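Novice: Mind looking at a prediction? Sequence and model below.
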Amino acid sequence: MIYNNRLIDEKINDYKKVSILLNLKRYLFYFFVAFLLSRINILFYIAPIGITFSIICVLKNDKIFGIIVCLSSMLGYFTTKSNFITFDLYIIINLLLIFLNFLDLKNLKNNLKKILILNLVGILIFLYKYFIIGFSIYSSLFSVVTEISIILALYFVFNNFIRVMSYFNTNQIFVREEVICLVITICLVVSGFNNLKFLDLDITNIFLMVFILMMSYVNGISVGMISAVFSGAIIGIIYGDPFQYISTYSLISCISSLLYLSSRFTVVLFCCVCVLILKLSTISFIGISENLLLVEIFVSMIIFLLLPNKILNKILVYFNEEHKKEFYTQKRLFNTLDMRIQKINDFNNIIKQLSDMIVSNVNFKYKMLDKKIYIEILAESVCGECNNVNLCWKNKMKLVRNELFLSLDNFIQGDKKLTKYIEKICIRKDNIRNELTKISNFYNMQKVYEDRIYEAQDMLSYELKNIHNIIEQGVKEVKKDIIVKVNYEKSLISKFNKFKIKYFDLVCYEENDRIKVKVILPYKVYCEYKLDILDIVNLALPKEMILQEDSSQYINSNEEIILNYVEKYNYKIISHCLQLSKKGKNGDNYIFTQNSNDNYIIILSDGIGSGNEAYDKSKFTVDLIYKFIKTSLSLSSCIKEIISIISLKFFRDESISTIDFASIDLYNGKMNYLKCSSVITYVKRENEVFVLESDINLFEDFDESTNRILTGEFDLKYGDILVHLTDGLIHFKDLSNKSWLYNFLKKVTIVSPDKLCEEIIREFKILNKDSFQDDVTVIVSKVYKNCD
């Protein structure tokens, strides 16, 4: 218990240290804010902005926090004494607030404390203006009303600012009013840098213009124009020319908001041109000394242009309500997905541990009886009833035991002979031979059984490892970045509502940098608007979309249909296949089709031989591969498991069917291919022919029982022709003809896949004189530019 209490105390101390550090950062931040806000004087005798912030902090019932802010505010007012006559009034008000902060006013309601403080502040302002400055009663009352009105207006802004900052790094989504209050406060804080110059350039003006550019570019015209007008008014009042600053800031904000989809360079270029036109229309001579505002604008443009994208993305998340909602919705989605995936990973780890344990744990191994036990059994059953037992075992026990060991080894190895010594001294040789025969047969059976157990352990461990790898690959595919496009969804929903098309659900997301749309709607609605839905989707989205082939799924129970729309493909593949059978049914099988992963796949399998048995084997192979590919798994990650399944299915055969697989990305034309004991593939490009070789030498005999796997990539272009084939097309009696297809493709000018396929078969028949040694299959595919 003492040890546990110690641990608890250490944790409490750690929490206290973290809390102190967080409070210290918070105090420093608000010290800096209060200092800058106190440096702003609206008119020559009025500067209540810093006082407003001090009042709000005192009302938070945090004495340390209130004192720090009041002291910072006093310091800020003190720095303005050279150009602000009534700075001492606001220092006195801050001292009053510090005094009230020490009083125990917790029993008072917040509204009563607010009224009390405002009344005391109003009385102090009236007395100071009337007795110290020498204003009249009406002027003093007017000054009090003006400053209290400003305090009440800014109270709402600063109160929202402090509340927003307390939830700033959380997933709290701020409404537009809170964002506007945050922007106004930041503009005021930046304005607190007034009279701070570098190389005669006003730092405040530069910071404000950079901030306005960022707010307009990120949040649009509403927030951008508010920040522009408010900043221009404040800085204009300080410098005595509010209309110039408001017009300049508003122009910059308007251009940045309207061009938010363009690059920052475009925004900066348009802003510079428009500001120059505005300045040329109001002045007759441009010089750096007379028009430093132009230089400050250009400097702020350069700073905006050089800002890292990381900063703009952070501002987008914090200030843009829709983007923040999208960001945290996406984050919650992936967090939930990670929790589900973790359970799969835990199960996958168990599979891996079982695989390792089966191999390493000796308890799984079958234990054979020791040969010594067999010798004891032999001696008891045969020698125990012998009259010469004492002569053999008592006088020469070690020698007899060793001789029987040697005789047992001879019988186990198949040599049915006793040793010379046993033959000489034993009077029951026939009984010993019979017993040794039984023991050797039993021992050999146990040995075979032991070997089978070891093989089963290895095979089970191997299959478990393959399953582990497949699950791991599947998890990686699931965890690919999927971004829900909220803005696109809103656009789609508005279009569907505008055209009065009923739907049950609609989701728009981005996967692998490609936009995808899934729509669930009533089947009757689909039949009515079948041709119009695609046009509506293209009208709502910035990229041209198409309906994914074979993606529609009709659900009878709910009378719903699911439509999947994807970005228009850049490539289109058309394939044609012809087969020749040696006898009976062709033993080859194939599939060429477009799958749901935006790839065009070609699968060709040779069943090794011909007839129904070869056909069943190759069909099972093709169907199995297609099922794996439909799960979005890469074939290279699960090919070993596929081969194992095929081997178990057809375990009586010495060899399995070949695998020739190609997957073509319909967006970039990249082809990934995999070959397992298959022959070469040709790619014809104009007058060139490329060879995608397997690791089997076509000009030599090879052992078909061995499974060799080859993978690779090839970049296809428009007009390329692919030729996939089985080995029947290159099996000739005359070995010199084995390269005939390569030479034929080099010379042929036919570009249509169906005609080229027919021409290849025709040429093959001529060369073989209409006789062939194996089933023949040839698939010709051509790559087109997708213009539909």
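Specialist: Cool, the structure landed.
Novice: only C-alpha atoms for contact and neighbour calcs from this point on.
Specialist: OK.
Novice: Can you show me the strands along the stretch 551-700 of the chain?
Specialist: Counting by DSSP state E, counting those that start in this stretch, the stretch 551-700 of the chain has these strands, from start to end: 553-555, 560-567, 571-580, 588-594, 599-606, 659-665, 670-676, 681-685, 688-692.
Novice: Turn these into CSV, including distance to K490 and mean neighbour count.
Specialist: Below are those laid out as CSV (distance: least, Cα to Cα, whole Å; neighbours: other Cα atoms under 10 Å):
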stretch, distance to K490, mean neighbour count
strand 553-555, 24, 13
strand 560-567, 16, 20
strand 571-580, 30, 19
strand 588-594, 30, 21
strand 599-606, 29, 25
strand 659-665, 30, 24
strand 670-676, 34, 21
strand 681-685, 45, 19
strand 688-692, 47, 16
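Novice: Let me know which of these is the nearest to S166.
Specialist: Closest approach to S166 among those (Cα to Cα): strand 560-567, 42.0 Å.
Novice: before we go on, here's another structure to hold up against the first:
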Amino acid sequence: MANAERNVIEPLGEVNFGKPKLELSRGFNKFQLGLETFFLKKGYLLLLIGFLLGRALILAQLTPFSLPFFAAVYFIRKDKAPIALIGLVAGAATLSISNAVSAFGITFLFLFAFRIAKKWLHNEIRALPFFVFFTLLAGKLLEDFILSQQLTLYDGMMAGVEASLGFILTLIFVQSLPLLSISKRRQSLKVEEIVCLIIMLASVMTGTIGWSVYELSVEHIMSRYLVLLFAFVAGATVGSTVGVVTGLIFSLANVTSFYHMSLLAFAGLLGGLLKEGRKIGVAAGLLIATLLIGMYGEGGGNLTKTLLETAAAILLFILTPHVLLSKLAKHIPGTSEYAAEQQQYMRKMRDVTAQRVAQFSNVFQALSKSFSSYDEPSEWEESDGTRELDYFLSNVTEKTCQTCFKKDHCWTRNFDTTYDYMKEIMNEMDENHGEITSRLSKEWDKHCRRSKKVTDTIQQELTFYHANQRLKKQVQESRRLVAEQLLGVSEVMGDFAKEIQRERENHHKQEELIFEALQECGIHIEQVEIYSLEKGNVDIDMSIPFCNGHGECEKLIAPMLSDILKETVVVNLEECSAYPNGFCHVTFRSAKAFTVDSAVAHAAKDGGFLSGDSYSTMELGCGKYAIAISDGMGNGERAHIESKETLQLLQKILQSGIEEKVAIKSVNSVLSLRTTDEIFSTLDLAMIDLQNAGAEFLKIGSTPSFIKRGNKVIKIQASNLPMGIIQEFEVDVVSEQLKAGDLLIMMSDGIFEGPKHVENFDLWMKRKIVELKTEEPQAVADLIMEEVIRSRSGYIEDDMTVIVAKIKHNTPKWTSIPVQKIRQKAN
């Protein structure tokens, strides 16, 4: 019982212990959401900024911030412009009532002029700074004239300076105000946007000039705090920039604070350099800068005050939540948070793209099923053909029996007899080419009063029936072909979606190990990027200094990588620098287990230039090697075009990733539907897997192929009609396991059936292949061609093509270099 109570009490205790934390977290999130709603959505942050900008001064008398800020708010967030105006007027009123009246009057003048000219403006954002410039210039000149009843050159110059500052500040505020909203925008900030944001923040802080807490200057504390934030988040470059810009604006507002620009710039530089020490390091940078620069200020008496201001800024910085710093860092390029945010964004885009591709794959699969469903007999196309027979006889009776006076006798009283007779007549006409037996003719004459007319009508309708059946069969075959093609496209897109979702693995540790291993062996490497370390699919990119064509990538780096990765690695692509101080970019990939050396010998009929045979050897991206021969019907240019187009179309379909059978059926469909001429092509295709030397042979109307393995010859044969004769056919695939040293010999009919006075072409070709004394592919191809031509007494009576491919183990030129042993001996 005690154990049972303990088991009940302990979980309850855990729940109660975690409940306050959960409530605290919810309370904090609720408080944060409330602050965002109050300051950002309702616009009271603009009220605060407007208040500080309304009392900000330049050169102790110019107030150029009010109108640019109001103009930017009016253009970007028009509904919050009254709140911003209230803040500006209230801030100006803290200086003097005349400043408040001036700020309100210039704003009213801007609105009046902008409303009048708005109908003629094509681009308001471009015209906005000019409106601010002329409004400030006219307003200040009018104000000076009202106060002093005259205008001097000094008044004009000061009005021009203030109007020019207003022009620039308008551009800055238009750039920086959107950054203070919570609307969804792009994550990265441009350098110009960062500078504009800094200028705006510094301008806002000038509104605190004259404020002090316990005799400590608020503007000095806030400016140093701002420098600490950016130095910690973005490093020395941005930190020093923030220091210079902030110090410059404070110097313009108060000339006595000019030396603070040096302090802030130096603090930003030191703090950024010491950011690896986290907050303590950045704070130490500000403290050192304060001690060094503070001595050159207004004397040693103020050093204590300066240090206290620095300490207050450091305290604020230390108390700043890390969440706020992380959010700020996400927007600044170069930071780890920004990189993580970008990676997350790219991952999201990758997932969305993969999802869309998968959806397209499902669409093509559904279309394929839709076309395939027509192959099944529907209620109108029953398997026994009874319904079609009924429709056929209905058409016959409509033209014959409907007007006959014995219709009721034949179809009401003797329906089965009449139906059976007409069915038998139709069957006999179908089998005997329109003729019926004399017995059936006599019986039908006795049964029907219009026997001759009925038989003629049946014969006529039978012709239409057969034409309709051929058309339906053709449509059905076309549907089946389209269904197979759509299914092939669906499979390719499905595989592509899976490839997209394969996220690049993080190989930082392996990159450092390879980098260090090569550096210790004296190979200077600038950069290493690993994309895949999968067995048989290694993919590594490197940047190395200019090698001057010495081939150190192939001779040194690839053998070292082979030892490190315990797998043969070769140079796949190399881009050498065009100048001595540049870098070479090299791609290393896994070596294939086998290679194929191919050679060809071919000749046109009667020694012509154009052969009806076409051939192609290509390495596909999926680690397969394809060899193909196509023989167009006949000879000459037309046969050459047919065979060439067959291979080109096949190559493009195979390279897209579609399976071989679907590819061949697609090519056959194009050839059969493209023209009504009886122009056909044969196809002999061999697909060799370079990883295991497995081969698949697809022969469409082509001659046999032969594999020479030592003294043994293996015949590869399949039976299929040439391409283009029929639309629907099954592709026979013959599989064979090749071995290193095998010779694969493929030929057109001009070679296989070329020898004269030969009864058995198979035995003759096998004997000639066995008698070969060489295994060099080109020599074998030339010898077979020569033997066939000699048997014809030197005449070439047909187009001839023979391709010979030798399967070999992929042996790299350079053996692996034992990097691990060298490092162990060095250590």
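Specialist: Alright, I've got the coordinates. Predicted model only: the values in this text are computed from it and were never measured.
Novice: Would you pull the TM-score for this pair?
Specialist: The TM-score (TM-score structural alignment, normalised by the length of the first structure) is 0.45; 450 aligned residues with a Cα RMSD of 5.7 Å.
Novice: Can you say which of the strands of the stretch 551-700 of the first structure is nearest to L95 of the first structure?
Specialist: So among the strands of the stretch 551-700 of the first structure, strand 560-567 is nearest, using Cα to Cα, at 66.3 Å.
Novice: ok so, going back, list just the one of the strands of the stretch 551-700 of the first structure that sits closest to V58 of the first structure.
Specialist: Counting by Cα to Cα, V58 of the first structure lies closest to strand 560-567 out of the strands of the stretch 551-700 of the first structure; the figure is 57.5 Å.
Novice: The strands of the stretch 551-700 of the first structure: which one's closest to S19 of the first structure?
Specialist: Of all the strands of the stretch 551-700 of the first structure, strand 560-567 sits nearest to S19 of the first structure, with 50.2 Å by Cα to Cα.
Novice: How far away from the center of its chain is the closest one?
Specialist: 23 Å (Cα atoms, centre = their mean, to the nearest Å).
Novice: Contact partners for the residue nearest to K399 of the second structure when sequence neighbours are not counted?
Specialist: Closest residue in space to K399 of the second structure, ignoring its immediate chain neighbours: T457 at 7.7 Å, by Cα to Cα, 6 or more residues apart in numbering. For T457 of the second structure, the contact set (Cα atoms under 8 Å, 6 or more residues apart in numbering) comprises V396, K399, T400.
Novice: Can I have the buried ones of those residues as a PyMOL selection?
Specialist: The following PyMOL line selects those of those that are buried, judged by 16 or more other Cα atoms under 10 Å:
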select buried, resi 396+400
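Novice: Would you mind giving the strands of the stretch 551-700 of the first structure as CSV with distance to D754 of the first structure added?
Specialist: Output for these, formatted as CSV (distance: least, Cα to Cα, whole Å):
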stretch, distance to D754 of the first structure
strand 553-555, 31
strand 560-567, 28
strand 571-580, 5
strand 588-594, 14
strand 599-606, 16
strand 659-665, 19
strand 670-676, 21
strand 681-685, 15
strand 688-692, 19
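Novice: closest to G50 of the first structure out of these?
Specialist: strand 560-567 (55.0 Å).
Novice: and R224 of the second structure, how many neighbours does it have?
Specialist: 28 (other Cα atoms under 10 Å).
Novice: closest one to K314 of the first structure among the strands of the stretch 551-700 of the first structure?
Specialist: Among the strands of the stretch 551-700 of the first structure, strand 560-567 comes nearest to K314 of the first structure, with 29.0 Å by Cα to Cα.
Novice: how would you label H724 of the first structure: helix, strand or coil?
Specialist: Of the three states, H724 of the first structure takes strand under DSSP: H, G, I helix; E, B strand; the rest coil.
Novice: ok, now which ones touch it?
Specialist: H724 of the first structure neighbours (Cα under 8 Å, 6+ apart): L604, D660, I680, T681, Y682, V778, I779, V780.
Novice: now the host helix or strand of the last one and strand 681-685, what's the angle there?
Specialist: If I follow you right, that is V780 of the first structure. Using DSSP states H and E, V780 of the first structure sits in strand 776-785. Put simply, strand 776-785 of the first structure runs at 40 degrees to strand 681-685, going by axes from the mean of the first three to the mean of the last three Cα atoms, to 10 degrees.
Novice: Name the residues of strand 776-785 of the first structure that are buried.
Specialist: V776, T777, V778, I779, V780, S781, K782, V783, Y784.
Novice: which helices and strands sit right next to that strand?
Specialist: strand 571-580, strand 721-725, helix 753-768 (3 or more Cα pairs under 8 Å, 6 or more residues apart in numbering; DSSP states H and E).
Novice: which residues of the stretch 201-350 of the first structure fall in strands?
Specialist: 201-202.
Novice: any chance of the buried residues of strand 776-785 of the first structure in TSV, with distance to Y90 of the first structure too?
Specialist: Converted to TSV, the buried residues of strand 776-785 of the first structure look like this (distance: Cα to Cα, whole Å):
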residue	distance to Y90 of the first structure
V776	98
T777	94
V778	93
I779	89
V780	88
S781	84
K782	83
V783	79
Y784	78
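Novice: out of these, who's nearest V723 of the first structure?
Specialist: Nearest to V723 of the first structure among those is V780, at 4.7 Å by Cα to Cα.
Novice: mind listing what the closest one touches?
Specialist: V780 of the first structure neighbours (Cα under 8 Å, 6+ apart): S575, H576, C577, I721, L722, V723, H724, P753, D754, L756, C757.
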